[in-house]
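Novice: A predicted structure for the sequence below; I have some questions about it.
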Amino acid sequence: MKKLSKILCACLLSLSLAACSSNDKPSDQTEGNNPTDERITVKLGVVGTTNEWWDPAIAALKEEGIDLQLVVFSEYVQPNRALSEGEIDLNAFQHYAYLNKEIEEVGYDITAISDSIIAPFGIYSKKIASLDELKDGDQIAIPQDPTNGGRALKVLEQAGLIKVDPAAGYTPEVKDVTENKLNLQFVQVEASQTAALLDDVAAGFINGAHAVDNGYTPNQDAIYIEQVVEGGDNPYINVIVARTADKDNETYKKVIEAFKTAETVKVIEDVYKGAYKPAFTLE
């Protein structure tokens, strides 16, 4: 009986240890490579349908368990509001000048966490082939938002058509025009609508995404294109933006890493033919 009792105790102890061992960690799962882990979804707000440069990042992040979803907005005023209200996690549609203006005027608590692209601003026309053909009193369509409208005026100044008050900085308004020898008339509309006005005006400014959406190739079709100098404090570099509280979010850092790759650069160069340029250097 004593021998039988010892044998039974030994068996019970062996079964107990085996059970404890099996509950510690499944043998087919390791930390960070768990097939049962929930996937992470990151919603990225963009404007327009021209966003192919995100395709390589979307594919790469999918392999890491991150689903990057593009949320498309039709107007520039929408993505910052959506980000601030928590409807999306990031946005990537605006340059520094527009972002800073929005923060100043609306009070959004949002922050640029990375540079992305540069989109040179172009002037287009269905009536003239060169700015030299503009006549006295001709109408020019420009975006009505302060930042892009101001940028349009600065481009016209760069082209030698007008002069603006230097005190207005990068975002002058029509009232800041100090010299206008051709008495050009400025038709101010929402940025997405300038292309639709080309039948009615002598020329108009079209932002990069809207230009491509309307079938234009800036380097080929614009009658004048903004001369952009990369680097420095260029206010027209586009950025990826997060809520300030999330600026150090590790998942968002992975999104940035997945974007800043040679694959992204190749898409920008092959698809957009100079309409956009990467605003980052490869490590």
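Specialist: Sure, I can see it.
Novice: Every contact and neighbour count from this point should use C-alpha atoms.
Specialist: OK.
Novice: so where do the helices sit in the stretch 51-200 of the chain?
Specialist: 55-63, 78-84, 96-106, 146-158 (DSSP state H, counting those that start in this stretch).
Novice: Next, the buried residues of the shortest one.
Specialist: Within helix 78-84, the residues that qualify as buried are Pro79, Asn80, Arg81, Ala82, Leu83, Ser84, counting by 16 or more other Cα atoms under 10 Å.
Novice: same for that helix, what does it pack against?
Specialist: Here helix 78-84 touches strand 40-47, strand 90-95, strand 237-243, going by 3 or more Cα pairs under 8 Å, 6 or more residues apart in numbering; DSSP states H and E.
Novice: Below is structure B, check it against A:
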Amino acid sequence: MKKITYLLLALVLAIGTLTACGSSDKESETKEAAGKTIKVAASATPHAIILEEAKTLLKKQGWDLEIKVFDDYVQPNNVVESGEFDANYFQHIPYLENFNKEKGTHLVNAGGIHYEPFGIYPGTEKKLDELKEGDTIAVPNDTTNEARALLLLQDNGIIKLKDGAGLEATVKDIAENPKNIKIQELEAAQVSRVKDEVAFVVLNGNYALEAGYSVEKDSIAYEKSDSEAAKTYVNVIAVKEGNENNEGIKALISVLKSDEIKKFINEKFNGAVVPFE
């Protein structure tokens, strides 16, 4: 009787051990699977579109890419700073640096992916030489994008900025305005919506796309690929400082800079989005 009892006890212990091992293995697998997910906050166009194309390539490497679209320029940085998301993809370096300075965040550039040529697009007028005295041109009102818009207007002879204004230029830095053009400053997403009310609009590349504009076909003038602006305003994958060398971030950057994604960008956006080399 004692032998049977001992045998039963040994069997129970053995089953318990196996169950515990199985449970441990499953927990390990679950943790490993969870660790293979990359969460990215992005603007809808073109960033989320490019990320969707990258999903398949990342999946082949064992990574699940989760994308959440935001329609503003603040929350994508906040959710990366808080750790809720691994990275974001919506901004250029000057905006990132200015955001860190103003908000006290600790975000860094993990890799440059593309740039979007800023363009001047028709409103009530179709050609720049049709500008009349006192006409209005709408531009983005955030610090870095307004400067970029004003520099493009200067390059096309509409205004002249004070020497040294550069990438921090505002309407207060306009030194010469021969036709007394009014500069209407609006939140970036709103600029295209007033195109029927102003002579011209100056748009970020992604908002031009959302408005149905083609840089090559519709813009009156735009930044060239070899311009200082193109190099300065490359759109980046941003992460919290210290995470730029994480395995998932490295995989994400590698895929986004791959020949497959470069080809997709060139074919999809017709010059409105250009891969950054």
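Specialist: The structure has been received and is ready for your questions. On a predicted model such as this, the values are computed, not experimentally measured, just so you know.
Novice: Kindly provide the TM-score of these chains.
Specialist: Comparison of the two superposed chains (TM-score structural alignment, normalised by the length of structure 2) gives a TM-score of 0.84, and 253 aligned residues with a Cα RMSD of 2.5 Å.
Novice: for the buried residues of helix 78-84 of structure 1, which one is nearest Leu90 of structure 1?
Specialist: When these are compared for distance to Leu90 of structure 1 (Cα to Cα), Leu83 wins out at 6.4 Å.
Novice: List the buried residues for stretch 127-135 of structure 1?
Specialist: In stretch 127-135 of structure 1, counting by 16+ other Cα under 10 Å, buried: Leu131, Leu134.
Novice: quick one, what contacts the most centrally placed residue in structure 1?
Specialist: A centroid search over structure 1 (Cα atoms, centre = their mean) returns Ala92, at 2.2 Å, as the residue closest to the centre. Counting by Cα atoms under 8 Å, 6 or more residues apart in numbering, Ala92 of structure 1 makes contact with Leu44, Gly45, Val46, Ser116, Asn238, Val239, Ile240, Val241.
Novice: again with Ala10 of structure 1
Specialist: Contacts of Ala10 of structure 1 by Cα under 8 Å, 6+ apart: none found.
Novice: Would you double-check that it falls in a helix?
Specialist: Yes. When classified by DSSP: H, G, I helix; E, B strand; the rest coil, Ala10 of structure 1 is found to be part of a helix.
Novice: Could you measure from it over to Ser16 of structure 1?
Specialist: Using Cα to Cα, to the nearest Å, we find Ala10 of structure 1 at a distance of 10 Å from Ser16 of structure 1.
Novice: same thing with Ile256 of structure 1?
Specialist: From Ile256 of structure 1 to Ser16 of structure 1 the distance is 48 Å (Cα to Cα).
Novice: swap in Thr111 of structure 1?
Specialist: On the measure of Cα to Cα, Thr111 of structure 1 and Ser16 of structure 1 end up 55 Å apart.
Novice: Ok, Ala191 of structure 1 next?
Specialist: Remark: distance between Ala191 of structure 1 and Ser16 of structure 1 (Cα to Cα) = 71 Å.
Novice: what's the answer for Glu87 of structure 1, then?
Specialist: Distance from Glu87 of structure 1 to Ser16 of structure 1, by Cα to Cα: 50 Å.
Novice: how about the strands in the stretch 101-250 of structure 2?
Specialist: Taking DSSP state E, counting those that start in this stretch as the criterion, the stretch 101-250 of structure 2 carries its strands at 107-115, 119-122, 136-140, 160-161, 174-176, 182-186, 200-203, 221-222, 235-240.
Novice: how many neighbours does Thr232 of structure 2 have?
Specialist: Neighbour count for Thr232 of structure 2, taken as other Cα atoms under 10 Å: 13.
Novice: neighbours around the equivalent of Ala191 of structure 1 over in structure 2, how many?
Specialist: In structure 2, Ala191 of structure 1 lines up with Ala188, judged by TM-score structural alignment. The local packing of Ala188 of structure 2 (other Cα under 10 Å) involves 20 other residues.
Novice: just checking, Ala188 of structure 2 touches Ala138?
Specialist: No. Using Cα atoms under 8 Å, Ala188 of structure 2 is not in contact with Ala138, being 9.7 Å away.
Novice: Contact partners for the alignment partner in structure 1 of Leu153 of structure 2?
Specialist: Alignment note (TM-score structural alignment): Leu153 of structure 2 maps to Leu156 of structure 1. Going by Cα under 8 Å, 6+ apart, Leu156 of structure 1 touches Ile162.
Novice: returning to that earlier point: nearest to Gly232 of structure 1, of the buried residues of helix 78-84 of structure 1?
Specialist: Distances from Gly232 of structure 1 to the buried residues of helix 78-84 of structure 1, taken by Cα to Cα, are shortest for Asn80, at 24.6 Å.
Novice: Show the contacting residues for Phe276 of structure 2.
Specialist: Counting by Cα under 8 Å, 6+ apart, Phe276 of structure 2 makes contact with Gly112, Ile113, His114, Tyr115, Val234.
Novice: give the contact list for Lys135 of structure 1.
Specialist: So Lys135 of structure 1 contacts Leu182 (Cα under 8 Å, 6+ apart).
Novice: Compute the distance between the residue lying closest to Ile183 of structure 2 once chain neighbours are set aside and Ile181 of structure 2, please.
Specialist: Of all residues not flanking Ile183 of structure 2 in the chain, Ile137 sits nearest, at 5.2 Å (Cα to Cα, 6 or more residues apart in numbering). Ile137 of structure 2 sits 7 Å away from Ile181 of structure 2, going by Cα to Cα.
Novice: how many neighbours does Thr217 of structure 1 have?
Specialist: By the measure other Cα under 10 Å, the count of residues near Thr217 of structure 1 is 17.
Novice: Can you find the partner of it in structure 2?
Specialist: With TM-score structural alignment as the criterion, Thr217 of structure 1 matches Ser214.
Novice: Which residues are in contact with the nearest residue to that match once chain neighbours are set aside?
Specialist: Excluding the flanking residues, the one nearest Ser214 of structure 2 by Cα to Cα, 6+ apart is Ala272, at 6.4 Å. Contacts for Ala272 of structure 2 (Cα under 8 Å, 6+ apart) come out as Glu116, Pro117, Gly205, Asn206, Leu209, Ser214, Val215, Glu216.
Novice: Ile137 and Ile181 of structure 2: who's more crowded?
Specialist: Ile137 (25 against 17).
Novice: mind checking how far the alignment partner in structure 1 of the more buried one is from Ile40 of structure 1?
Specialist: Mapped onto structure 1 by TM-score structural alignment, Ile137 of structure 2 lines up with Ile140. Going from Ile140 of structure 1 to Ile40 of structure 1 by Cα to Cα gives 46 Å.
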